[in-house]
Structure formats: structure tokens, C-alpha cells
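Colleague: Predicted model follows, preceded by the sequence.
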Amino acid sequence: MIERIKKAADKIKKAKRITILTGAGISKASGIPTFRGEDGLWGKYSISEFATLEAFHKDPKKVWQWYNYRKKLIKQAEPNKAHYVLVELERIFKDGFALITQNIDNLHTKAGNKSVYELHGNIFEVKCLICNKIYHDQTIYKDDQLPPKCKYCQSIRTRPNVVWFGESLDVELIKKAMALAASCDVFISVGTSGGVQPAAGLPKIAQRMGKYVVEFNAEYSAISMFADDVIIGNAEKTLPMLLNYLTR
């Protein structure tokens, strides 16, 4: 593993542009259950009860109660060492750095990253279905305050600004992510299972363009076949090792 980390560090040292894709695995050490792991939040509830537009139309208050619970859990979490390594990489590469995440937990921004593309939205954002405004909101609401009123038009036709099952991702955001995968020198995948498209296709794009692809993950994934190197281990341990070799 050490030799692969050293190789990745050497490749990154020679790069001008790096693109990083993160999934739920990077946030596990922060106390947030992974999306598909055995301790995942999804395992405690039926997905169809909450994470679909149909469920929202059927019972918006119930959906909001669940997201309010998740919001409270996530708000208590702090970025871990892996998040802070990515902050340092952005400091080093400046405009040559891009971070694409499937996570809705806001931890990359909380850690200090600026160039963050949130493919699946942000649990701390609210979208109004009447005035179409999207705004940041960290409030943990009481049950009798749900759904929360839009801070602009006061409508209660609001929803979490996250992508639900059956919904399409923002087309322009996907185009940007694909361009970042194609134009980088090094593509780094951290803590994602590779089971959700179109994010799972980004490493393949980088590989087809002849870029160096390295995966950091707790176990082998669907992305591993597209990686030049796979580094198995918890990201909060392996990424600091990478940074150590990178800054020597």
C-alpha cells in the first residue's frame, strides 16, 4: 500500500489539475452512517417512505420530519482528517483543484473547501416550489414548524434541496463534472461505491482520456476496474499519508 501511495503522490506532484470525487465513505469517520453500509440510515427505514417525490407529495410533513432528523445528526458531525487533506490540496493547486461530491452533508464546505460541486444537493438547503428560490438553512425545526415556511415568499411548499430517487441531476452540473474528469491530470476517487450514475462514470471518463486514476476506499468497488491504483483503507488514515508524501 505504501508504494501505491508514494506513486500517487508522485503523480499528483507532477499534475497541474486534479479532480476529486467523494462518496459517503469519506464522512463515515465523522459519525455519519454510509449510504449503502450495513449501519446506513437507509437500513433503518424504507427508502420509498422518504426519498421520492411521490412520498413528498403524499406526506410532506413526514418527509420533512425524517430530513429534519438527518439534518440534526449531520449538523453535529465535524469534518475528519480526510476532509482537511482535501482542503490542503485545494490550497496547493488553487484553480487547478475541483471537488465533486455525492454527499449532501456539507462537510467539505464546513472543512474549508471552496471549489465544491454537490451532485446530489445539500441537506442544509431549502428549495421553494412556489418562488423557486434556493437558500441555506441550518435550522432544526420543531415538528409543528414543518414544512418550514419559505423565507422569501412564506409559502409552506418547500422541500429539501436534495436529489431524490427517480429525479434527474442538474444537466449543467453533470456536464461540468464530466468536463472536470476529462480535463484533469489526476483523478482521485474517495469513499464511493461506484453504484450510482452518473457519478460512477466519471473515473471511466478520466481513464479513457488517459488520466491517472487512483481510488482510496475501504474496500474494492465498481470504480476499481477503472483505477490505475487502488489504495484500500479508511480515508482518514490513507489520505493524510498521501499528503505526507506529497509535501516532502
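Modeller: Ah, there it is. Given the structure is predicted, the values throughout are model-derived calculations rather than measurements.
Colleague: C-alpha only now, for contacts and for neighbours.
Modeller: Fine.
Colleague: which residues of this structure fall in helices?
Modeller: Along the chain, counting by DSSP state H, helices occupy 2-14, 47-50, 53-58, 60-75, 81-93, 107-111, 171-183, 202-208, 235-246.
Colleague: ok, and here's another one to check against it:
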Amino acid sequence: MTNIVILTGAGISAESGLGTFRDEGGLWAQHRIEDVATPEGFARNPQLVHDFYNARRAQAAEAQPNAAHAALADLENQLDGDVLIVTQNVDDLHEKAGSRNVVHMHGALNKALCAVCDHRWDAPLLMAPEDACPRCNAPSTRPDVVWFGEIPYAMEDIAEALSKADVFVSIGTSGEVYPAANFVAEADHFGAHTIELNLEPSAGASRFSECRFGPASETVPTWVTEELKR
């Protein structure tokens, strides 16, 4: 039995047409992070924030999984062991590909959150500041997305998984966003073999036992094939 924990970032979804933070001309390039990805930005201009996430939600709804997502679903289905995907992405491409054991540490575009009572529900394609919470009826609906300055979800569960991992793999991440950037150190501390699969070396590439570079649609299926042959 092998326990594998996989961290995925924006790089794994880029080949499905979903932009990363640094894409020129992309959604992020048209807005300051402070305006659309912080609680303060939402308080200043909730309509702008909803418009931004409505656009991202529509884009994600049309996107399809690529070969990297499909390979990770195959790994979960075929491995003699446990596979946990911890994703920083707010799209649902892992689920579309067939992965079942997925933790969205930064929330999900297809979920809505009440800022008053913390109730969560499936988000409509279009959300607006005046939308009422279905539980408390307060007009306090926001995307169920973890913004800068907020605590990521399921951190205790993730820490426990890292402590039991035989293999930790980071795919398509910049290595600059904490606490995810420190997962490699946590996994290494508990004896896991650590692997980076990325288009180019991340900020933390030197912390991994093994690094492979190239498009996720190529590196991930190759690694999965090797892992399933062990």
C-alpha cells in the first residue's frame, strides 16, 4: 500500500485554457489582486468581485480536463494505495476527470458562501451582491473562495495526510504561495519521497528529491505510468 499526496496548482489547468496568475492579458492581468481577491476588496466593491468570479466561473464551466487530470484520476482508480489530491485551484477539472478524493484548500468557484452565517451551497452561474443566503436570508453571498489574508480550508486534514505520505508530488505550482509552498518540507520531514512536476523550476525546486520539467499533460501521465508499474 502506497500513500500519495499530490498538490496541484494553476499550471495543471493552464492547458485546459484556464489562465494562471501571471498570464498576460488574462483575467488576473486585468485586475489588481487587492481588488478582487481580498476581503477588503469585496467590502469596497462587491459588484466588481462578483463580476470577476462570474467570468471565472463561466470559463471554468466550459473547460475540460486535460491529460494530466485524466492521469491522476487513473492513478487514484488503479493504485494499490491511497491518493489524495490537494488543489490550490478553484475549478472542478479534477472531479470532471473522475478524481474523487480531492481537497480544495482555496475553495471552489461552483460553491457560494454566506459571509454572515457561513452556510454553503451550490453557486449559480451568475452571482450578485443582493443575492440572499438560503439559510439566513441575509444579502451577504460571496464566492466560496479563499482570498489572500484568509486561512485555507482543511489544513488539519492536509497535515495529517502529509505525515503519512510515502510520496508527495507538486504539480504546476509556483512554490511562492504559503502554506502550500511548505508542504514539501512537511512531507520530507516525515520521510516521503518528494517530486516536482512543473513547466519550469519553481521557487522551491531545490527542496524536492526529484524534479521533472515540461507541460503537465506530458510529465504527469509519464510519472503516473511509472508509478503504476512499481
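Modeller: Sure thing, it's come through. Keep in mind the model is a prediction, meaning the values are calculated, not measured.
Colleague: After superposing, what score do the chains get?
Modeller: The TM-score (TM-score structural alignment, normalised by the length of the second structure) is 0.92; 229 aligned residues with a C-alpha RMSD of 1.9 Å.
Colleague: ok, back up a step: among the helices of the first structure, which is nearest A29 of the first structure?
Modeller: helix 235-246 (7.1 Å; C-alpha to C-alpha).
Colleague: now the closest one against helix 2-14, angle please.
Modeller: Interaxial angle, helix 235-246 of the first structure versus helix 2-14 (axes from the mean of the first three to the mean of the last three C-alpha atoms, to 10 degrees): 60 degrees.
Colleague: Trace Q207 of the first structure over to the second structure, please.
Modeller: In the second structure, Q207 of the first structure lines up with D188, judged by TM-score structural alignment.
Colleague: Farthest out from the centre of the second structure, which residue is that? Tell me.
Modeller: Farthest-out residue of the second structure from its mean C-alpha position, per C-alpha atoms, centre = their mean: N137, at 29.7 Å.
Colleague: biggest strand in the first structure, by residue count?
Modeller: Ordering each strand of the first structure by length in residues (DSSP state E) puts strand 121-128 first.
Colleague: Read off where that one ends up in the second structure.
Modeller: Residue span in the second structure matched to strand 121-128 of the first structure, by TM-score structural alignment: 107-114.
Colleague: What are the contacting residues of the matching stretch?
Modeller: The contact list for stretch 107-114 of the second structure (C-alpha atoms under 8 Å, 6 or more residues apart in numbering) reads 53, 56-57, 89-92, 119-125, 133, 138, 140-146, 152-153.
Colleague: In the second structure, what sits opposite N234 of the first structure in the alignment?
Modeller: Taking TM-score structural alignment for the superposition, N234 of the first structure sits opposite P215 in the second structure.
Colleague: Run a quick neighbour tally on its match.
Modeller: P215 of the second structure has 18 neighbours, counted by other C-alpha atoms under 10 Å.
Colleague: cool, and E167 of the first structure?
Modeller: Neighbours of E167 of the first structure (other C-alpha under 10 Å): 10.
Colleague: Trace it over to the second structure, please.
Modeller: Using TM-score structural alignment, E167 of the first structure lines up with E150 in the second structure.
Colleague: Grab the nearest non-local neighbour of the match of N234 of the first structure.
Modeller: Counting by C-alpha to C-alpha, 6 or more residues apart in numbering, P215 of the second structure lies nearest to L199, which is 5.2 Å off, once chain neighbours are set aside.
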